[in-house]
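**Q** My questions are about this predicted structure, shown below with the sequence.
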Amino acid sequence: MLDMYFFSAAIPAVTLVGLSKGGLGGALALMGVPLMALVMPPVQAAAIFLPILIVMDMVALWSWRHFNHRETLLLLLPGAVLGIAFGWATAAIIPPNALRLVIAIITMLFVLRYFYETWKTKPGHVIPPGPQNRIKASFWGSLSGYASFVAHAGGPPFQIYVLPLKLDPKVYTGMSVRFFAIMNAIKLIPYFALGGLDTTNLTASASLLPVALISTLAGAKIVKYLKPNIFYPLMYGMAFFAALKLLWDILPI
């Protein structure tokens, strides 16, 4: 499997996910598994990616170790854990494409609302940050956990809750790194149970680790120099492209 055909798809896929893990937005991460799926079955591509994601998480956690938003993280995590458990239990029942469609539509409406409010806001007027809400955090956190397990699309639901809080970009990124690192660690259990982490897949994962490390560090370096007035439009734009990518995955080709 470790030939030029494999690496021609795997290296760009891991690079995009690494930049995303470093802090450049979830739309890049959504490209990873589909690119790998060009040269192998999607389930195997997802299994190969999981150990790589764990290593990326470790690099990202180190890069953003000084930044976090504890309150938001603790509000989101209980729902996320329940979402992963529910996804494991119902993965064979609910079609992933149905979930992709719902998430894509909700995310696009969410992003369009943001840009509309920004456009209609008078010059000099700043839209205040949204308040924390335990019920909303539990809902979007559970949807993020569920989507992450069954459709590799946990980013958009996470962004729908967190972006309106208008956290400092570094704080936002540090907290998101922790959130998804915890989710990926939890997902190791069902992936082991499903037999996806065999010797062949782990060998493929190990061969891609240098690309994973370099791209994750590069993403973290770029984000640390972005100002809020650039960072947030970029993140909303990434969310919109993530929604488009989910819709593209549904289209029959």
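**A** Arrived safely, thanks for sending. Numbering: from 1, shown residues only.
**Q** only C-alpha atoms for contact and neighbour calcs from this point on.
**A** OK.
**Q** ok, the spatially most central residue of the chain to F6 distance?
**A** Taking CA atoms, centre = their mean, the centroid of the chain lies closest to G155, which sits 3.8 Å from it. Distance, G155 to F6, by CA to CA, to the nearest Å: 26 Å.
**Q** another one to put next to it:
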Amino acid sequence: MTFITDPVFYLIAVPVVLLIGISKGGFAGSLGLLSVPLLSLMISPIQAAAIVLPILCVMDIFGLLAYRRTADWRNLGYLLPGAVLGILVGYLLFSYLSADFIKVLLGVICVVFTLNHYARRVPADHVANAGLVRGSFWGSIAGFTSFVAHAGGPPLQFYMLPQKLDKTLYVGTSVWFFFAINYVKLIPYGMLGQFSLENIGTSLVLLPLAPLGIWMGVKAHKMVSEVLFYRIAYVLVLLTGGKLLWDGLSGMNLLF
């Protein structure tokens, strides 16, 4: 079996996969956006996305076992058609996206997502409603960013968080959403030839961590302070985004 053998890669990849599982199992999967940026510090973002996708698909199965009866079906009905459209756009634009451009895009997503979190000042009693237009728009953005770099969490949160759903209902809806779009993404990823023997082999090496991460996330959902988890997470997202922006802009010769 062919796979990446650099031990430094696994020093990053192992905690990244566990973090994704913990996030998907207990915190709505929002930290999935960290997977490709962090791995992109070692390999190309395109290869990183291809390695992570099969792992995400396995995690989604375990996530459904935990939240199979928990979802806001109306929100999913608004989100999923747009998400499929966003995936299609990502597929059509794939050959035009360079590794440096993807790094810049990822960096912008990470930084904007974090700054939006810190800058947002929403009245405590304000609750937004589910809507077809908003759901379709943010669903399409989530589909595109998820296709490019498994970074569909921020757009989904922009749409879902203002509704202030029950925490468990919110996580369950997220699990169902990413289960659907990740399996749809397998088709265009395969058509683009992203599942090389090395990528699949590396995915298989990391795969045993998938159920462990989900199990840890389900436990953490009940035991760990969500506030503390996200405080640490947002700092990591911001630092990673800044590093990717620097690397991408440097590669595009846009920095002095």
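**A** Great, that's in hand. Just so it is clear, the model here is predicted, and its values are computed rather than measured.
**Q** coming back round to it: any idea what the residue nearest to the centre of the first structure aligns with in the second structure?
**A** When the second structure is aligned by TM-score structural alignment, G155 of the first structure is paired with G153.
**Q** In contact with its match, which residues are there?
**A** By CA atoms under 8 Å, 6 or more residues apart in numbering, G153 of the second structure lies in contact with G29, S30, L31, G32, L33, A142, S146.
**Q** I would like the range of the first structure that aligns with stretch 68-78 of the second structure, please.
**A** So stretch 68-78 of the second structure sits over residues 65-75 in the first structure, by TM-score structural alignment.
**Q** okay if I get the contacts of G153 of the second structure as JSON lines plus distance to Q47 of the second structure, secondary structure and neighbour count?
**A** Shown next, in JSON lines, are those (distance: CA to CA, whole Å; DSSP: H, G, I helix; E, B strand; the rest coil; neighbours: other CA atoms under 10 Å):
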{"residue": "G29", "distance to Q47 of the second structure": "21", "secondary structure": "coil", "neighbour count": "25"}
{"residue": "S30", "distance to Q47 of the second structure": "21", "secondary structure": "helix", "neighbour count": "22"}
{"residue": "L31", "distance to Q47 of the second structure": "19", "secondary structure": "helix", "neighbour count": "25"}
{"residue": "G32", "distance to Q47 of the second structure": "16", "secondary structure": "helix", "neighbour count": "26"}
{"residue": "L33", "distance to Q47 of the second structure": "15", "secondary structure": "helix", "neighbour count": "22"}
{"residue": "A142", "distance to Q47 of the second structure": "20", "secondary structure": "helix", "neighbour count": "32"}
{"residue": "S146", "distance to Q47 of the second structure": "14", "secondary structure": "helix", "neighbour count": "27"}
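**Q** And the helices in the stretch 101-250 of the first structure?
**A** For the stretch 101-250 of the first structure, helices defined by DSSP state H, counting those that start in this stretch occupy the ranges 134-150, 155-162, 169-193, 199-207, 209-223, 228-250.
**Q** what does the fourth one contact?
**A** Just to be clear, that refers to helix 199-207 of the first structure. For helix 199-207 of the first structure, using CA under 8 Å, 6+ apart, the contacting residues are M1, L2, Q44, A47, I48, F49, P51, I52.
**Q** Buried among those? Make that a PyMOL selection.
**A** To isolate in PyMOL the members of the contacts of helix 199-207 of the first structure that are buried, counting by 16 or more other CA atoms under 10 Å, one can use:
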select buried, resi 44+47+48+49+51+52
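**Q** thinking again about what came up before, okay, buried residues for the match of stretch 68-78 of the second structure please.
**A** Buried residues in stretch 65-75 of the first structure, counting neighbours by 16+ other CA under 10 Å, are found at F67, N68, H69, T72, L73, L75.
**Q** Kindly report the same for stretch 186-198 of the first structure.
**A** Going by neighbour count (16+ other CA under 10 Å), the buried part of stretch 186-198 of the first structure is K187, L188, Y191, G196, L197.
**Q** swap in stretch 238-253 of the first structure?
**A** Using 16+ other CA under 10 Å as the burial criterion, the residues of stretch 238-253 of the first structure that qualify are M238, A239, F240, F241, A242, A243, L244, K245, L246, L247.
**Q** export those residues to TSV and tack on distance to V211 of the first structure?
**A** Formatted as TSV, those follow (distance: CA to CA, whole Å):
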residue	distance to V211 of the first structure
M238	22
A239	24
F240	27
F241	24
A242	23
A243	26
L244	26
K245	23
L246	25
L247	28
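**Q** which of those residues lies closest to W140 of the first structure?
**A** Here the nearest of these to W140 of the first structure, counting by CA to CA, is A239; it sits at 14.6 Å.
**Q** Could you find the closest non-adjacent residue to M1 of the first structure?
**A** The shortest distance from M1 of the first structure to any non-neighbouring residue, by CA to CA, 6 or more residues apart in numbering, is to A204 (8.0 Å).
**Q** Tell me, how many residues neighbour that neighbour?
**A** 20 (other CA atoms under 10 Å).
**Q** aligned partner of it in the second structure?
**A** So, by TM-score structural alignment, A204 of the first structure is matched to T202.
**Q** residues touching the spatially closest residue to K224 of the first structure that is not a sequence neighbour, list them.
**A** In space, and not counting its chain neighbours, K224 of the first structure is closest to K170: 6.6 Å by CA to CA, 6+ apart. The neighbours of K170 of the first structure, taking CA under 8 Å, 6+ apart as the test, are W64, F67, V223, K224.
**Q** Average offset of stretch 49-61 of the first structure relative to the second structure?
**A** Following the fit onto the second structure, the mean deviation recorded for stretch 49-61 of the first structure is 0.7 Å by mean CA distance after the TM-score superposition for the first structure.
**Q** Any chance you could list what contacts that stretch?
**A** 18, 21-22, 33, 174, 177-178, 180-181, 184-185, 188, 202, 205-206, 208-209, 212-213, 216-217, 220.
**Q** Same check on stretch 215-228 of the first structure?
**A** Residues outside stretch 215-228 of the first structure that contact it (CA under 8 Å, 6+ apart): 14-24, 56, 59-60, 63-64, 168-170, 231.
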